[in-house]
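Asks: structure for this input, please:
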Amino acid sequence: MGANISIVTLGVADLVRSTQFYTALGWADTTASQESVTFLQGHSIVLGLYSHAALAEDANTEVTPIGFRGVSLAVNLESEAAVDTWFDHAVLQGAHPQKRPEKVFWGGYSGYIADPNGHLWEVAYNPFFQGDPSTGQLKLEPKT
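Replies: You can find the predicted model right below:
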């Protein structure tokens, strides 16, 4: 069985607002979306948006206070300028600027935003990663 992620589903407080936020960032709403769930198509992954409480119920877990979840999602772009542009656009769409993009210790350039529900997204330029600049899909070499 191959390693893959097909869908990342985020629990959200306001489905309509969250759908508007992500479509403004370039995700495409799809015919699979329904009144209670949104499925947004990206280049190589689908982003699901579902009520925070309903997602907890579906997973048979308790709803806990929203805060740092120990997880971030990431967008890798082709240049520092592209990172700045994406970051500023996300903030204009309602993201909270968690950490403005800057040169980082590992030799790249990155920053963080929090979406309207507090989900962290890193936006980065990593000069050591190879990938398709038109889609942002990475292709890393396996260890031998």
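
Asks: use CA for all of it now, contacts and neighbours both
Replies: Will do.

Asks: for stretch 34-43, buried residues please.
Replies: Within stretch 34-43, the residues that count as buried by 16 or more other C-alpha atoms under 10 Å are 37-41.

Asks: counting by contacts, list what the longest helix seen in the chain packs against.
Replies: Longest helix in the chain, counting residues (DSSP state H): helix 80-92. Helix 80-92 sits against strand 96-103, strand 109-114, strand 120-125, with contacts defined as 3 or more C-alpha pairs under 8 Å, 6 or more residues apart in numbering; DSSP states H and E.

Asks: run this one through as well so I can compare:
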Amino acid sequence: MEPRVSFITLGVTDLARSLVYYRDILGLKPRTVLENVVFFEMGVTWLALYPHELLAEDAGVPSAGGGFRGVTLAHNVRSPEEVDQLLAIGAQGGGRLVKAGHTAFWGGYTGYFADPDGHLWEVAWNPDFPHL
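Replies: Next comes the predicted model:
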């Protein structure tokens, strides 16, 4: 297998609501909108593997049941201030703040928001990660 993730597909309960959230709140530009699917071109994607229990603990949610699905999506930004700005944006339009921005044990600054379906997004500034 080539080291690449082509698609990350989120199961949503209301496609129209999710389109509005990702387009109008998060500012993503839809590439294709069809009756039953919406595609957003996201650029370069990274895949990280992290122990399930530790990832749930990091997000501050239970590891079992509906609170945690075993996956988070991560978006790195250029500064701690951008973390807080994006967390505030993510909490609008049916999204919610899950964990406020804070200094992480690994030296960066991070927080989490959930989209209207509860999909977790980590927003992080990592001083040791290549900047975009």
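
Asks: if we can go back for a sec, and the two most separated of the buried residues of stretch 34-43 of structure 1?
Replies: The distance between the two most remote of the buried residues of stretch 34-43 of structure 1 (C-alpha to C-alpha) is 13.3 Å, for 37 and 41.

Asks: need the residue closest to the centroid of structure 1.
Replies: The centroid of structure 1 falls nearest to residue 73 when counting by C-alpha atoms, centre = their mean (4.6 Å).

Asks: that one contacts residue 118, doesn't it?
Replies: No: the criterion here is C-alpha atoms under 8 Å, and residue 73 of structure 1 misses it with residue 118 at 11.7 Å.

Asks: quick one on the thing from earlier: could you dump the buried residues of stretch 34-43 of structure 1 into a markdown table with secondary structure and distance to residue 11 of structure 1 added?
Replies: Converted to a markdown table, these look like this (DSSP: H, G, I helix; E, B strand; the rest coil; distance: C-alpha to C-alpha, whole Å):
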| residue | secondary structure | distance to residue 11 of structure 1 |
| --- | --- | --- |
| 37 | strand | 10 |
| 38 | strand | 11 |
| 39 | strand | 12 |
| 40 | strand | 14 |
| 41 | strand | 17 |
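
Asks: dump the residues you listed into TSV; add distance to residue 26 of structure 1 as well.
Replies: Converted to TSV, the buried residues of stretch 34-43 of structure 1 look like this (distance: C-alpha to C-alpha, whole Å):
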residue	distance to residue 26 of structure 1
37	18
38	14
39	13
40	9
41	9
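
Asks: spatially nearest residue to the residue nearest to the centre of structure 1 (excluding sequence neighbours)?
Replies: Leaving aside its chain neighbours, residue 73 of structure 1 sits nearest to residue 121 (4.7 Å; criterion: C-alpha to C-alpha, 6 or more residues apart in numbering).
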